[in-house]
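J.: Sharing a model prediction with you, sequence too.
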Amino acid sequence: MMTTIYHNPKCGTSRTVLARIREAGVEPEIIEYLVTPPSRAEMQGLLAAMKMKPRDILRRKGTPYDDLNLDNPELTDDQILDALGAHPILMERPVVVTAKGTRVCRPAEVLQDIFPA
């Protein structure tokens, strides 16, 4: 089973989720999304797989969220996708993709929904 994690090694939750995947004997594809951000099409695919809107994956803490005025309800999905593309730190993490589904695994226990124990 192929597993992919959009990972930030500085994030404790992301490190925990990666460790749990590895403890299960799986070596996932690791995408450090701050180094290699998902393309717009990839982000749209991830969001569609999670049944989320771009606004749903935004992270506020430690990001330029407030500086970019991303709480403005008039912003379109395209504008939010533009912000995510320009500032990948805005993406909530970790995002894990498995054959069973795609989820933002925050808290880490969400991994259980898509990954066998």
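T.: That came through fine. Numbers count the residues shown, from 1 in each chain.
J.: contacts and neighbour counts: CA atoms only from here.
T.: Will do.
J.: tell me the contacts of the residue at minimal distance from the centre of the chain?
T.: In the chain, the residue lying closest to the centroid (Cα atoms, centre = their mean) is V95, at 3.4 Å. V95 sits next to I5, Y6, H7, T102, R103, V104, C105 when contact means Cα atoms under 8 Å, 6 or more residues apart in numbering.
J.: Now for these: which two are most distant?
T.: H7 and T102 (13.7 Å; Cα to Cα).
J.: any idea how far V104 is from the residue sitting furthest away from the middle of the chain?
T.: Most distant from the centre of the chain: E74, at 23.4 Å, with distances by Cα atoms, centre = their mean. Counting by Cα to Cα, to the nearest Å, the gap from E74 to V104 is 25 Å.
J.: ok so, going back, mind checking which of the contacts of V95 land in strands?
T.: I5, Y6, H7, T102, R103, V104 (DSSP state E).
J.: got the residue ranges for the helices in the protein?
T.: 12-23, 40-50, 77-86 (DSSP state H).
J.: Only the buried residues of the first one, if you could.
T.: It stands for helix 12-23. By neighbour count on 16 or more other Cα atoms under 10 Å, the buried set for helix 12-23 is T13, S14, T16, V17, L18, R20, I21.
J.: Put this next to the first one:
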Amino acid sequence: MKFYHNPRCGKSREALKLLQEKGIESEIIEYLKNIPTHAELEDVLQKLDMKAEDLLRKNEKVFKELYKGKDLSDSEWIEAMIAEPKLIERPIFVNGDKAVVGRPPEKVLELI
């Protein structure tokens, strides 16, 4: 199990706490420090059953400045997330071949 986490994010901290309260241990990946590779993001997107554009935080300043209104391929959006990891929606909990975005945080409990 993997938990893509931003410790500065309240929703991410809340989701992690819910998992810990259930005794669920997972590899915690602080994705702003340890940026996922293209292949890792493709794998997560497949497990989420999402298009790359749907995983973007579109209210981020960097999105509005650099990407708003652009029509990019999934691969190009993944490259954008690698270049600017704060664009990646959080938290993401991966368990086996399934993943979920923890919004609201309780959604992570769907995979345990």
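T.: Thanks, I have the structure now. These numbers were taken from a predicted model, which means no experiment stands behind them.
J.: quick one: TM-score?
T.: The TM-score (TM-score structural alignment, normalised by the length of structure 2) is 0.92; 112 aligned residues with a Cα RMSD of 1.4 Å.
J.: Could you export the helices of structure 1 as JSON lines, including distance to D56 of structure 1?
T.: Shown next, in JSON lines, are those (distance: least, Cα to Cα, whole Å):
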{"stretch": "helix 12-23", "distance to D56 of structure 1": "18"}
{"stretch": "helix 40-50", "distance to D56 of structure 1": "9"}
{"stretch": "helix 77-86", "distance to D56 of structure 1": "10"}
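J.: Compare these and give me the one nearest L58 of structure 1.
T.: With respect to L58 of structure 1, and counting by Cα to Cα, the nearest of the helices of structure 1 is helix 77-86 at 8.0 Å.
J.: Can you check which part of structure 2 the closest one sits on?
T.: The aligned range for helix 77-86 of structure 1 in structure 2 is 74-83, by TM-score structural alignment.
J.: Mind listing what's buried along that stretch?
T.: Buried, per 16+ other Cα under 10 Å, within stretch 74-83 of structure 2: D74, S75, W77, I78, E79, A80, M81, I82.
J.: any idea what A24 of structure 1 aligns with in structure 2?
T.: A24 of structure 1 maps onto K22 in structure 2, by TM-score structural alignment.
J.: Just give me the neighbour total for the nearest residue to A15 of structure 2 once chain neighbours are set aside.
T.: Residue nearest to A15 of structure 2 in three dimensions, not counting chain neighbours: P105, with 4.5 Å by Cα to Cα, 6 or more residues apart in numbering. Other residues lying near P105 of structure 2 total 22 when counted by other Cα atoms under 10 Å.
J.: Trace P105 of structure 2 over to structure 1, please.
T.: Under the alignment by TM-score structural alignment, P105 of structure 2 pairs with A108 in structure 1.
J.: residues contacting its match?
T.: T13, S14, T16, V17.
J.: quick one: E76 of structure 2 and H38 of structure 2, what's the gap?
T.: With Cα to Cα as the criterion, E76 of structure 2 and H38 of structure 2 are 10 Å apart.
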